[in-house]
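Student: Provided below are the primary sequence and the corresponding predicted coordinates.
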Amino acid sequence: MAKTVALLDYGSGNLRSAHRALEKVGAEVTVTSDPQISVNADGLLVPGVGAFAACMAGLNAIHGARIIGQRLAGGRPVMGICVGMQILFDEGHEHGVHSKGAGEWPGAVERLHADILPHMGWNTVERAADSQMFAELSEEERFYFVHSYGVRDWTLETDDLTTPPSVAWAQHEGDRFVAAVENGPLWATQFHPEKSGDAGLQLLFNWVDTL
C-alpha cells in the first residue's frame, strides 16, 4: 500500500513540482490545509517559497505550527523544504523584519554573508556518513538551491540519552550554512529536492521509505 503524504498548502510553496516528485517516488499525495488530514497522513511535507514573515503568516493562518507540533509529539514524520525548513527555527531576520518561527529548533535565519545573492544553482552538501536522508547518494551529488537567507549557526544541544541530529552543511562564497537536518521524525532541507533531478528524487524516496 502506498504511503500517504499530506502536502501542506498554506499559500507559500511550490506545490505542483513537489506533488509530482512525491508521486514519482510512490507516495499517495493530498494537497491540503485541513488539520485532520495533515495530522493523520503517514508523512507531512511543508514546502516554502518567499520571505520568512510571509510564510509564517500563511502558516499561522491555518494553525500550521500546531499541526507540525502535534505530529512530532506523536513521533509522526514531517519534512520541510527551503523556507519550509527555515520556519522550523525560532526566528527569522529578513529585510529588517524580525519574525517568530515555529520554534522546533533554536536558531535564527539571517542573510548569508556573500556578495552575490541569491545563492542560486547547484551545490554539493557536506553530510554525515551514516545519513538516512542521503542514503544511496554519493558525496559528489549536487542539489538545487535558491535562497539569500539561511541558518549559519546550529545551536541545539542534546544530552547523553538523546540521539543528536544529523546536520548537513553547504557553502556559498565561503559562508557556511545549514543545508539539511535529520532530527528523529523531523527532516528538512534548505535546497529543493523536487528540483534536484534524480538525486532529489532519491532523497525523497529515502524519506517516504521511512514513513
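Tutor: Arrived safely, thanks for sending. Numbering: from 1, shown residues only.
Student: make it CA atoms for all contacts and neighbour counts henceforth
Tutor: Will do.
Student: can you pull out the strands in the protein?
Tutor: Listed in chain order, the strands of the chain (DSSP state E) span 4-8, 28-32, 43-46, 78-81, 89-94, 97-100, 105-111, 119-124, 142-147, 149-151, 166-172, 175-183, 186-189.
Student: let's bring in a second one:
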Amino acid sequence: MKKLVIILGLCTVTALTGCTKDMSNRDVYEESGNTINVNNKRHDLYNEGASRGMRNVSNNYGFVRHQKSPLMNDNTANDHYSALDREQAANIISKLSTDIPNVSDVSTLVTDQEVLIAYNTDSKDRNLTADQVKKTAMSVVPRYYHVYVTDNTVLRRDVENLANVDSTSRNARNLVNGLITQMKKSPQGQRINASEDENGRTADDNIGRDNR
C-alpha cells in the first residue's frame, strides 16, 4: 500500500512539473499583451498583410501613401514596423520619409527591384531632400534595390496608378521604366559611392538589362 502511494505521488509531481514547464513556455511564446509571441511575430514579418485583405504580395507591387500629421508632437507616424513584403516595405518608407524636414506627403511604390517615391516638399535644397528620401528608402529595402525619387507632384498620380498594375502583366515593366525616366528629371541626390550612381546602379546593372 505504501509503495502504491509513493508511486502515485511521484506521478503527480511529474505531471505538475510538466504542466508548469508547458505553462512557462506559453507565457513566453504564446501570450499576447506585453509578452512576445515568437511564432506569430515571425509569421507577421513574412505575411503580415494576409489577414488585412492586402493584395497578393508575390504578384503585385506594394504601395502606401502617408501625410505628415498636422498636430505637433504627434508620434503615431513613428510606429515603424519591420516587414519583408512589398506593401509593408512601402509602408515603412512612407512613414519614415514624412519624418524628414520639409517633406509632408510621400507616395511609395515598391516593385521587385526598385523603389519609386513621389513626395511633396517646400525644401530650398531639393538635392539634399532627394538624397535624404532616397537614403531612407535604401535603409529599408535589400541592397540590390534601386531607388528613384521625385518632388514633381504631377508624377504622384503615375506612381499611384502603378499600384493597381499586376506586376506579372506584360506591360508592367514598360510602365515602370517609363515612369523612372520621368522621375530622373528631378534631383536624385548624391552618388551612392564611386561604383554606384545616384540610384544605386552599377555598370554591371546596365549590362543586359532594360535601359533605365
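Tutor: Yes, it's here. Being a predicted model, the structure only gives us computed values, none of them experimental.
Student: Work out the TM-score between the chains.
Tutor: After superposition, the two chains reach a TM-score of 0.27 (TM-score structural alignment, normalised by the length of the first structure), with 102 aligned residues with a CA RMSD of 6.0 Å.
Student: returning to what we had before: I'd like the strands of the first structure laid out as TSV, including mean neighbour count and distance to residue 58 of the first structure.
Tutor: As requested, the strands of the first structure are exported to TSV (neighbours: other CA atoms under 10 Å; distance: least, CA to CA, whole Å):
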stretch	mean neighbour count	distance to residue 58 of the first structure
strand 4-8	25	11
strand 28-32	17	13
strand 43-46	26	12
strand 78-81	24	15
strand 89-94	20	15
strand 97-100	15	13
strand 105-111	20	18
strand 119-124	15	24
strand 142-147	20	19
strand 149-151	23	19
strand 166-172	18	27
strand 175-183	20	23
strand 186-189	23	19
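Student: Could you provide these in CSV, with additional columns for distance to residue 61 of the first structure?
Tutor: As requested, the strands of the first structure are exported to CSV (distance: least, CA to CA, whole Å):
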stretch, distance to residue 61 of the first structure
strand 4-8, 12
strand 28-32, 13
strand 43-46, 14
strand 78-81, 18
strand 89-94, 17
strand 97-100, 14
strand 105-111, 21
strand 119-124, 29
strand 142-147, 24
strand 149-151, 23
strand 166-172, 30
strand 175-183, 26
strand 186-189, 22
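Student: How about the top helix by length along the second structure, which residues are buried there?
Tutor: Secondary structure of the second structure per DSSP state H: the longest helix is helix 2-29. Burial within helix 2-29 of the second structure, assessed by neighbour count using 16 or more other CA atoms under 10 Å, is assigned to residue 29.
Student: And for stretch 202-211 of the first structure?
Tutor: So, applying 16+ other CA under 10 Å, buried residues of stretch 202-211 of the first structure: 202, 203, 204, 205, 206, 207, 208, 211.
Student: So which of these belong to helices?
Tutor: Checking those against DSSP H, those in helices are 202, 203, 204, 205, 206, 207, 208.
Student: and which of these is nearest residue 175 of the first structure?
Tutor: Ranked by distance to residue 175 of the first structure (CA to CA), these are led by residue 203 at 24.4 Å.
Student: how far away is the closest one from residue 24 of the first structure?
Tutor: As for residue 203 of the first structure, its distance to residue 24 of the first structure is 12 Å (criterion: CA to CA, to the nearest Å).
Student: Equivalent analysis for residue 144 of the first structure, please.
Tutor: Using CA to CA, one gets 18 Å for the distance from residue 144 of the first structure to residue 24 of the first structure.
Student: Brilliant, that's me finished.
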